[in-house]
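> have a look at this fold, sequence not included:
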């Protein structure tokens, strides 16, 4: 990688009093409410392309720990942080753990082609796959315990289900410590292809040794989110939380929120407990579509999104959203509909994988996704005005903030406000306003850069990094919000803006008051509150 070069950013510095130092992405162009997650890779790691992606609408960059060395990830992280700083943009980074992915062992090139009806043997300690004299294809695996966990009649899928086999009864093979299968759909098997066992009770640990190394790397380098793969139960999420606690990143303002990737049928069956335990959910449709009947995948997606809404958690929909744009300059009609449908169903964010990691047009695909999101959102806002319900399983402080956001939703609707601004030091009020699905955009102020970055994942939230006014007056914050919104071009004189804050500004869980600002009217907002 080349060192980060100097980027001349567009005019992004916002005006305002010297008592506050602000940064905000896209100040003169309304961002999409749905957040866009882009996977980093060779096609998107340059400083120039990172700048294009941020300006096109990316709020979160995904680091896929399944590929690349930690040294490469460290270089990319440094680049993302540097470019975001130059563009004055609050951008989050998410580490995606590989998890206990089961893979085929080494296969000699160009691979072994399996035929329908052929027998396959999966064995321990196979340095390289081969075809035995009796025609049986013999493979090793990265998870040898599967030999004892797969039962006769259960499916064994290779290469995302392109190759299909059934385990067969063979007492002698079991005694020798091998798993015998018969091919039902053949194809070419090459090294390290994934193996899925949708019907087997796999007891692999939720975090591998490699995952633990990556977790410590993410904690040391200040990642904003960590996604755990192949979650089966809420206990898997708790394992990662405990490891983060050991790293000093499990509690308080330093905690790294955990995203549970839902990609196994067991996770869908346990979705309520997982949603309660995780900070966010991801509909990881790649392995999910392999592990279960493809016809059930859309239903599973809906169930996951409903659970996220029920417990007030952000939800990301991922995999093959605009996959044709890896090569093409236009998505298919089905892909455009897929993105919009996810937004209609309540996704907080939509994610790009190969499209931005290795695709030919990373910036174009982000801009295309953003345009689809804006159209879908405008349609939803125009047609839907459903009163939000309070999320389930809230503790007392969270319930107070959720109730305040619930009341703010009614005020915003009845007054037809053009924007909402809140002070949300550690993201609590921002999360509540995000889950309330307000029609107006929300600015969320905080003086903690860690939380302005983490708020970048929250739908309909534009985070603002700011120091509280030196006077401590909410009246001065009112002046600043009005100046910012006018400078952004989001409001006009006479428009109403809802303000939500508490004293002292900059302290967590102090939000307790709502005021209505009429732009241009010096008697409104919090101006009469403390003067």
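Yep, that arrived. Since the model is a prediction, treat every value here as computed from it, not as a measurement. Numbers count the residues shown, from 1 in each chain.
> from here on, contacts and neighbour counts on C-alpha atoms
Will do.
> what about the residue nearest to the spatial centre of the chain, helix or strand, and which?
Ranked by distance to the mean C-alpha position of the chain (CA atoms, centre = their mean), the top residue is residue 316 at 4.9 Å. Assigned by DSSP states H and E, residue 316 belongs to strand 315-318.
> other SSEs contacting that strand?
Using 3 or more CA pairs under 8 Å, 6 or more residues apart in numbering; DSSP states H and E, the elements in contact with strand 315-318 are strand 280-284, strand 349-352.
> quick one: residues contacting the residue nearest to the centre of the chain.
Neighbour list for residue 316: 280, 281, 282, 283, 347, 348, 349, 350, 351 [criterion: CA atoms under 8 Å, 6 or more residues apart in numbering].
> any figure for the gap between it and residue 143?
29 Å (CA to CA, to the nearest Å).
> just to revisit the earlier point, so how far is the strand holding residue 316 off the chain centroid?
Between the centre of strand 315-318 and the centre of its chain there are 6 Å (CA atoms, centre = their mean, to the nearest Å).
> residues making contact with the next helix or strand after that strand?
Note on strand 315-318: by DSSP H and E, the next helix or strand toward the C-terminus is helix 333-344. Contacts with helix 333-344, where a contact means CA under 8 Å, 6+ apart, come from 34, 317, 321, 322, 323, 350, 369, 372, 373, 376, 377, 380.
> the fourth one and residue 331 touch, don't they?
Yes - taking contacts as CA atoms under 8 Å, residue 322 lies within contact range of residue 331: 5.8 Å.
> so who does residue 38 touch?
Contacts of residue 38 by CA under 8 Å, 6+ apart are 58, 60, 61, 62, 351, 352, 353, 356, 357, 366.
> from the contacts of residue 316, which is closest to residue 181?
Distance to residue 181 across those (CA to CA) is lowest for residue 283, with 30.4 Å.
> isn't that closest one right up against residue 261?
Yes - taking CA under 8 Å as the definition, residue 283 is a contact partner of residue 261 at 6.3 Å.
> included below, for side-by-side comparison, is a second structure:
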């Protein structure tokens, strides 16, 4: 089923900003190329940068008349090794002494000693368990431990530098969900008017509740994206999805934390769990990793992105490809080309997993079916909270654009994330019919429909002084 516009795509595109893309020229090009959401990775960002880059994004959006949402991705708690005078080459069989920063005993002199910033490391790991260092490149086996240190044997060769990331597979670490840096970054993001916050290493719903309170206390309407990147997050996925506004399948750390051959299964499980609850889901990390250096993707990367589109993820995200890569614009074009080739082959069956409870939600399912049956149609919905548009996106009416009109600027940008939703910012009139006609005019101006097009409209109507929900079939004049 074809849509009115040949350029319409359901799957959204997220690009992470960095040295390769943060100039005015590159930001303008990415905005015009169709990026829906910019990600600010605060693992490499400063408070000052947040203020400057968000202001520049908003300025460019106004110039080119195309809004892009902004997500701030806070670094979250990390376990890292300490500083070393110079990198150390480790070979299998070598031993290494990891000591916590609160250790008082002198370090042994017979093996390499390295500090770790996590005081609970000795109590959290068992003898015989595995510690992964530097994104899993080096594997250590725990030989013995005491209250403040752990002695390990090197299992895989590697070069250990300063401040390398540590993963403890299967361990629910006792770290706060927000660090001091995260809080400072969030305040800068709130002041700049960010639309989404991505929370790293989410382990349980309480992590989301803590962030929600932080945002609420400061009057921020930003929506929360929970990053699933460790085993406890996978175990608690249902409660996390319920608490969050959206989920990111962060396949970098997740691929280290779980057996690599299980990663596709966990990705599918997370996508389906989000579709059960009607929450947006983002597939992230290594989608087009080779395009950091190459102008074309590998065949395997094309298949990986195609799989995310077939699974009907709401969005696909670029990281290194657009932060430091040599071909950021080409990477976006590759995503667009794959999406536009694969989407028409995806089943047009509605999402049967979602649990619709309220009568109005069930009305939306009927609306989606009606728009599909009409063919070459679209759904027009008016929303002040974004709820109706998010549910319509979750229903996955393939082939049908969801035109969501709102008078709330924050909601407008937050509607740039869900699958299939094309948002518009307009003033609502006291007369519903006037608002509908204003919406039709905007759609005609933007080339989304032409006179004679049939659209399904969800709106309120007065009946004997009562406001009722209606589904209308309207022909654009």
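Arrived safely, thanks for sending. Keep in mind it's a predicted model, so treat the numbers as computed, not measured.
> please state their TM-score.
For this chain pair, the superposition-based TM-score is 0.93 by TM-score structural alignment, normalised by the length of the second structure; 467 aligned residues with a CA RMSD of 2.2 Å.
> sorry, back to before: and which of the contacts of residue 316 of the first structure is nearest residue 188 of the first structure?
Comparing those against residue 188 of the first structure with CA to CA places residue 283 closest, at 28.6 Å.
> residue in the second structure paired with the closest one?
In the second structure, the residue matched to residue 283 of the first structure (TM-score structural alignment) is residue 249.
> widest-spaced pair of the contacts of helix 333-344 of the first structure?
Within the contacts of helix 333-344 of the first structure, 323 and 380 form the most distant pair, 24.7 Å apart (CA to CA).
> more neighbours: which of those two?
Neighbours were counted for residue 323 of the first structure and for residue 380 using other CA atoms under 10 Å; residue 323 has more, 19 against 14.
> thinking again about what came up before, which of residue 322 and residue 331 of the first structure has more neighbours?
A count of neighbours by other CA under 10 Å puts residue 322 above the other of residue 322 of the first structure and residue 331, at 26 against 19.
> so what does the more buried one match up with in the second structure?
Following TM-score structural alignment, the counterpart assigned to residue 322 of the first structure within the second structure is residue 288.
> what about the alignment partner in the second structure of residue 347 of the first structure, which helix or strand?
Here residue 347 of the first structure is matched to residue 313 in the second structure, going by TM-score structural alignment. Using DSSP H and E, residue 313 of the second structure sits in no helix or strand.
> what residues are up against residue 313 of the second structure?
Counting by CA under 8 Å, 6+ apart, residue 313 of the second structure has contacts 11, 271, 280, 281, 282, 283, 419.
> cool, and residue 365 of the first structure?
Per CA under 8 Å, 6+ apart, neighbours of residue 365 of the first structure: 322, 325, 329, 355, 356.
> quick check: it vs residue 37 of the first structure, distance?
Between residue 365 of the first structure and residue 37 of the first structure the distance is 12 Å, computed by CA to CA.
> one more: residue 160 of the first structure?
Distance, residue 160 of the first structure to residue 37 of the first structure, by CA to CA: 23 Å.
> give me the more crowded residue out of those two.
residue 37 (27 against 17).
> secondary structure class for the aligned partner of that one in the second structure?
Residue 37 of the first structure maps onto residue 14 in the second structure, with residues paired by TM-score structural alignment. Recorded secondary structure, residue 14 of the second structure: strand (DSSP: H, G, I helix; E, B strand; the rest coil).
> hang on, residue 14 of the second structure packs against residue 315?
Yes - using CA under 8 Å, residue 14 of the second structure makes contact with residue 315 at a distance of 6.9 Å.
> hmm, which of the contacts of helix 333-344 of the first structure are the buried ones?
34, 317, 321, 322, 323, 350, 369, 372, 373, 376, 377 (16 or more other CA atoms under 10 Å).
> identify the residue spatially nearest to the fifth one, adjacent ones excluded.
Counting by CA to CA, 6 or more residues apart in numbering, the nearest residue to residue 323 of the first structure once its immediate chain neighbours are dropped is residue 355, at 5.9 Å.
> ok, now which ones touch that neighbour?
322, 323, 325, 326, 361, 362, 365.
> what about it, which helix or strand?
helix 354-357.
> which one in the first structure is aligned with residue 192 of the second structure?
By TM-score structural alignment, residue 192 of the second structure lines up with residue 221.
> next, count neighbours for that match.
Here the number of neighbours of residue 221 of the first structure (other CA under 10 Å) works out to 12.
> show me what residue 402 of the first structure aligns to in the second structure.
So, by TM-score structural alignment, residue 402 of the first structure is matched to residue 361.
> list the contacts of the equivalent of residue 124 of the second structure over in the first structure.
With TM-score structural alignment as the criterion, residue 124 of the second structure lines up with residue 149 in the first structure. By CA under 8 Å, 6+ apart, the residues touching residue 149 of the first structure are 200, 201, 202, 203.
> most neighbours, which of those?
residue 202 (16 neighbours).
> leaving out chain neighbours, which residue sits closest to that residue?
residue 149 (6.2 Å).
> can you tell me the element the alignment partner in the second structure of residue 86 of the first structure falls in?
Structural alignment (TM-score structural alignment) places residue 86 of the first structure against residue 63 in the second structure. Following DSSP H and E, the helix or strand that holds residue 63 of the second structure is helix 47-64.
> could you say what helices and strands that helix packs with?
Using 3+ CA pairs under 8 Å, 6+ apart, helix 47-64 of the second structure sits against helix 24-33, helix 180-192.
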